[in-house]
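Enquirer: Quick one, what's the 3D model for this:
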Amino acid sequence: MIETRPLLPMAGHTRGKRSAVTCQLKCDSACAGEVCNTTNNEYFRDIAGAAMGRRQLLGLGAAGAATLVLGGGAAQLATAPSAAASPLGSAATRWWHGSQLSFQAIKPVDRLVDELTVPAGFQWQPVIRWGDPLFKRSPGFDPLKQSAAAQAQQFGYNNDYTDIVEIPGSRGRRAIMFCNHEYVNPAIMFPPSLDAAETRAISRAAHGLSVVELRRSRAGKPWTYQQGAPLNRRFLTDTAYALTGPAAGSELLKTVTSPDGRVAFGTLGNCSGGTTPWGTMLSGEENFNGYFVTAGTSATDKRYGLTSKPTNLGWEQDEQRWDTRNPGYQNEVNHFGWIVEVDPHDPQSTPVKHTAMGRLKHEGANVIIAEDGHVVAYMGDDERFDYLYKFVSKNKYRPGNSPAARSWNKKLLSEGDLFVAKFEGDSVSEIDGSGKLPDDGRFDGSGRWIPLTRNGVSAVPGMSIAEVLVYTRLAGDKVGATKMDRCEDVQPNLRTGKIYVACTNNTNRGKAGYAAADETNPRNENRDGHVVEITERGQQISQRFDWNLLLVCGDPSKNESTYFGGFPKDKVSPISCPDNLAFDSAGDLWISTDGAPSTIGFNDGLFKVTLEGRERGRVQQFLSVPRESETCGPIVHDRDGLVFVAVQHPGEEGSWAEQRSAFPDYVKPGSKPKRGQAALPRPAVVQVFKK
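Expert: This next block holds a predicted model:
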């Protein structure tokens, strides 16, 4: 029998974000516990901001950021604004002529509605769902006959970051889809008759990553996933990952499972990610702490939210490594919290975890090529009062798709310098926590990237290079980084080089004993979140930047402390809890949300935001996901007329006996499902296209 769900720590305390069930399963009810960051870092100095013009850039960032020019298995995109400066000539220039996806914004959808709502003239269908078989001999999904062996050959649960890249030479008819699987909800997944040990084994198999091959009849048509395709792959909790970078082989990474500290097994809590210019996929390990039992007494345990209480999923009952109090396993938890890199074009390749990029609760990582050829990656640590990071590679990107270039580029994230952000405002005296706009009409200022590592050695006094990278949060504390309101996805705009940071929310901001509001995080009890726009000074590898707030989110009809880049508040779609970011071919920003039902009373959705011109700050809602679900992994292929989202945890608050969503099959209770369907919610990647 499945154990009943215990009393939820966040029950009655979720005004700032999601349901108590999601809080428990996704992040071990982090907001119900002590704040991990108890440092007393300073925030601001009065300083005048500085403007920076556009620059020419080369790189590939967010999922679906643009039309891709593919060859030899790598993805490249020229983002220079002029044909003369672009190695792709006029094709790159056409990329900027404007989005080809026009739509009428939908009205917000009440949080009790169990529908996926799209604009008039559009329709949607699943690409793939939890349990869909991936390999030739994979069993079909049967909710009453689940097993760990079957799940290991099927698409995993709670799909989050997603990207779709066309396969070279296929004329737009074949593509690779990469997706990660963040966490599970046994209460709605498994029938009561299923053995508890088996449910735990299935849960482990439902985590990890998937690579799936897609096909379609011609360009512009929707995609269908291919069972048994040669590139299909699952990454499980026993998959071996090579540890790279300065911390690999250190004493802090040696365990019974990895005596030399150079191999880790499995990936956990994967949230957002990114696609590199050389065609690999990145995934961020986020809420890994909830899978481990530790002593819970050390400063490092507390800083990463690790405790001695039994875990929600109970894997420590089956395998010793999930309880680090067992002899020889004390460093097992240090194998998680990294940026993972996968080559989806090579099913035999070994995935890696990059220690040079630091260990934290990574929302994801997004890469851009700097003007001088160095690779720059931006990363957010998704927890209240934690930090924003930047990584600059030691070596430079080699253009081209030759085997030698790809081999070289796949090592670029293994060596480099790691920085953490310090923000400074220019209207400090006017910030009172109310969200009132300063007299100059902007929340803005400047900032600097403080080095944590330089040239392969520690830049933090009193910490070795291995300590900085394994305990990166503590390194950020020591250098006085700015505490943020949960910086989640961080995406570079390939047209302008500006960086966009989704700060989801922080209801503890300004409370007694916690950090006060500041100009970068200007509201006390910040329920709705905001979006920061960063402009690097001079070039992408600069250590100085300027910033402003693009959005201060919420429902403007009910909340005066909202701001939409100067655009009239009565002409925008209400938006709350920004989470994942993407760009279309015109360089406009798309935002998926996570938590709107508990803040503004509407289902989460996907929103387009204009960034330039008279309509800067205009927010238009494109779609709404079903009740109790989260919008993840947005991909906008507007030139192809397609938009994709990963719908995560639909019907999260239900039970096996009382399901609260039927997405995506919508089989009515008592009716006979069609083949491959089930009368229970199944997280799925969906595509939206014109009728």
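Enquirer: hey, let's count contacts and neighbours off CA atoms from now on
Expert: Will do.
Enquirer: any chance you could map the strands in the stretch 301-450 of the chain?
Expert: Applying DSSP state E, counting those that start in this stretch to the stretch 301-450 of the chain gives strands spanning 339-342, 352-354, 366-369, 374-380, 384-386, 388-396, 416-425, 444-451.
Enquirer: got the ones you listed as TSV, with distance to Leu551 and mean neighbour count columns?
Expert: Listed next are these as TSV, based on distance: least, CA to CA, whole Å; neighbours: other CA atoms under 10 Å:
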stretch	distance to Leu551	mean neighbour count
strand 339-342	28	26
strand 352-354	32	26
strand 366-369	21	26
strand 374-380	18	26
strand 384-386	19	23
strand 388-396	18	23
strand 416-425	16	25
strand 444-451	12	23
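Enquirer: For Leu209, which of these is the nearest?
Expert: Of all those, the one in closest proximity to Leu209, counting by CA to CA, is strand 339-342 (9.4 Å).
Enquirer: Return the set of buried residues in stretch 514-522.
Expert: Judged by neighbour count using 16 or more other CA atoms under 10 Å, the buried positions of stretch 514-522 are Ala515, Ala516, Ala517, Asp518, Glu519, Thr520, Asn521, Pro522.
Enquirer: Sequence B follows; please return its structure for comparison with A:
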Amino acid sequence: MSETTARKFTLLPMLGHTKGKRSAVTCALKCDNACAGDVCNTSSNSYFRDIASATMSRRAALGFGAAGALAVVLGSAITSAEPAVAGGPGLAPAAKEGFATSKLKFTPIAPVDAAVDAVTVPEGFTWQPVIRWGDPIFNDAPEFDLNNQTAAAQEKQFGYNNDYTDILEVPGSKGRRAVLFANHEYTNENIMFPATMPADQKRAVGQAAHGLSVVELERKNTAKPWTYVKGAELNRRFLNSTVYELTGPAAGSPLVQTAADPEGRFIKGTLGNCAGGTTPWGTILSGEENFNGYFVSPSTSAEDKRYGLTSKPTARGWELDDPRFDTRNADFKNEASRFGWIVEVDPFDPTSTPKKHSSLGRFKHEGANVIIAESGHVVAYSGDDERFDYLYKFVSKDKYIEGDRKHNMTLLSAGNLYVAKFTGNSPAAEITGTGAVPKDGAFDGIGEWLPLVVDGKSAVKDMTVEQVLVYTRLAADKVGPTKMDRCEDVQPSLHTGKVYVACTNNSNRGVGSNEAATEVNPRNENRDGHIVEIIETGDQTSTTFTWNLLMVCGDPKQGDVTYFSGFPVDQVSPISCPDNLAFDSVGNLWISTDGAPSGIKKADGLFKVTVEGPERGKVEQFLAVPRDGETCGPIIHDEERTVFVSVQHPGEDGTFDAQVSFFPDYVKAGTTPAPGQVRAPRPSVIQVFRADA
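Expert: Alright, predicted model coming up:
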């Protein structure tokens, strides 16, 4: 067994403990076996749920007054800069016409067995890749050679395991040119490289396959699918050698200084990027999530433990080649604190310096999504993807100025940071831990945004602003927010101003001494997850809100206790482990998943959910991804009847010599390739479109 394989696959603590299609290999490589370790949040703050008569409930919402944002064409289906209309349900004009008016009509597919190595799409649709792992993106890049990958080649090719994805039209191109952004979350060297490849070469290529990519696209007209353009002017790879500027109050702090960067302002590389968002001024935000798994640390401090840093060798062994990944080295004791930020990238300027924004706090960011409040301030929502961690909101100090891109690109550098506290309006006895709806017929209540940093000053006792932003988890522990079930993507609707939070799961809730079910997290051993809907009391800058659960996920046909806002449970597609969120042009919510309902072995997929009107809560499955794959980065261009997703970690449980997926290079989509035609699955961005397009 090779050194790399031995480091990664002899110890798989989640083996036999994962449910459904989730792979123990994914747990090891993506999130450093987080669910097998101790809960990072051991704070004593708890959830105040036993209030029979809440002062305010979702039925007494005072309106949200949210503003729509100037969306980038194609980056979001919403193109209006007009604010959403307050009063009534507060629907923007397109939504008033009905949430079922989208041009993207389809017959929902049935759940697909997890062993099927195919992309399954609705009748009348087809699919093809836009770009795959290893595709050359520069003129001097070599063609992908699975048996002879080098770091130099990979640096010029599309990276591995793309997650957040967006497509932004190039201004003035009349819909025929665009840029695609994708981040690259992690690698699986066991299926990427032959066993005979030297371990140090695997590590070097693996590093080069991380980071971010920007690639130009072209098409003949808006009815045709996109193809990527090798050697295009805007193509760019962001590598571990790429320098990022740290902005905000933590920039220059002793807490982020190293021997290599004594100023504490310039950071090499970005790690563990998961979801993200696109700003109204046309930049991309990407969240650094499971960065802890890349570092060896002393693991003796409260800060290290709270962020899941340990002294064990890492799965990839980068510390063997680069001392900055071993923070026991005094010169790099702060290196891990230089990760866990929101990254901002300008995809239209390949010479620009990307930024890491300390004002949004440091934690396991799933991503960040922006909306412009009526006041003109920029508001960004972000979830901390860890069991029993928190939901955050950032409000910019300065205001958005339409058309002033240079100014708007500074808005995330300074502002107020808050963490959410939820209170339910049902008696504690009615929250049984099964997911059963309380007597009032809904999971709902009120909430408060607790301040961490306000007007440039710390709102947390005995912590400076720099400490609050570098050790945001510990700061939040002190003010008593609500422990959540892994907040992943958080998306504000530009139609209604409502905010949707994907709580993926938390199988440890109610286990042992861990906090039991609460109204906002209503199920013990929560394996299927749920979606929270937030309505800000005033505009998005408000410090109070009301909330309800849009759905409690699962498969009713398997006996799961589920809730879909009152929609008949026998008429929904079963859904589990909501992860990434997106909206279409008329305000329907789309959910990509990372897990199968209640442990049944079904493929992950993409689902449309009606969020307003008589069919609120209706779930319809649009596609399913191939064996071992996860659905990421959904982009919904329903006006063109086209959907894009990133397919991450297909064939995760295979080995180089015994692959279990051949996605996407089948002889024909959905069939087995000829012997010797392909040797490995290739994570890819794919497009799904009408077969008659």
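Enquirer: Which of the strands of the stretch 301-450 of structure 1 sits closest to Asp28 of structure 1?
Expert: Ranking the strands of the stretch 301-450 of structure 1 by distance to Asp28 of structure 1, with CA to CA as the measure, places strand 384-386 first at 13.9 Å.
Enquirer: so how far does that closest one sit from its counterpart in structure 2?
Expert: Using mean CA distance after the TM-score superposition for structure 1, strand 384-386 of structure 1 ends up 0.2 Å from its aligned counterpart in structure 2, as a mean over the superposed pairs.
Enquirer: Can you name every helix or strand that that strand contacts?
Expert: When contacts are defined as 3 or more CA pairs under 8 Å, 6 or more residues apart in numbering; DSSP states H and E, strand 384-386 of structure 1 packs onto strand 484-485.
Enquirer: Outside of the strand it packs on itself, list whatever touches it.
Expert: For strand 484-485 of structure 1, the surrounding residues in contact (CA atoms under 8 Å, 6 or more residues apart in numbering) are 383-388, 503-506, 509, 520-521, 526, 529.
Enquirer: Looking at the residues you listed, which is nearest Val35 of structure 1?
Expert: Relative to Val35 of structure 1, and with distances defined as CA to CA, the nearest of these is Arg384, at 7.1 Å.
Enquirer: State the distance from Leu74 of structure 2 to Ile167 of structure 2.
Expert: Leu74 of structure 2 is 6 Å from Ile167 of structure 2, where distance means CA to CA, to the nearest Å.
Enquirer: picking that back up, let me have the buried residues of stretch 514-522 of structure 1 in JSON lines, extended by distance to Lys309 of structure 1.
Expert: Below are the buried residues of stretch 514-522 of structure 1 laid out as JSON lines (distance: CA to CA, whole Å):
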{"residue": "Ala515", "distance to Lys309 of structure 1": "28"}
{"residue": "Ala516", "distance to Lys309 of structure 1": "31"}
{"residue": "Ala517", "distance to Lys309 of structure 1": "33"}
{"residue": "Asp518", "distance to Lys309 of structure 1": "35"}
{"residue": "Glu519", "distance to Lys309 of structure 1": "38"}
{"residue": "Thr520", "distance to Lys309 of structure 1": "35"}
{"residue": "Asn521", "distance to Lys309 of structure 1": "33"}
{"residue": "Pro522", "distance to Lys309 of structure 1": "35"}
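Enquirer: the helices in the stretch 401-550 of structure 1, which residues?
Expert: For the stretch 401-550 of structure 1, applying DSSP state H, counting those that start in this stretch gives helices covering 403-409, 465-470, 472-478.
Enquirer: thinking again about what came up before, and the strands of the stretch 301-450 of structure 1: which comes nearest Gly284 of structure 1?
Expert: Closest of the strands of the stretch 301-450 of structure 1 to Gly284 of structure 1 is strand 339-342, at 4.8 Å (criterion: CA to CA).
Enquirer: what span of structure 2 lines up against that closest one?
Expert: Strand 339-342 of structure 1 lines up with residues 342-345 of structure 2 when matched by TM-score structural alignment.
Enquirer: what about the matching stretch, how far off from structure 1?
Expert: Once fitted to structure 1, stretch 342-345 of structure 2 is off its aligned match by 0.1 Å on average (mean CA distance after the TM-score superposition for structure 1).
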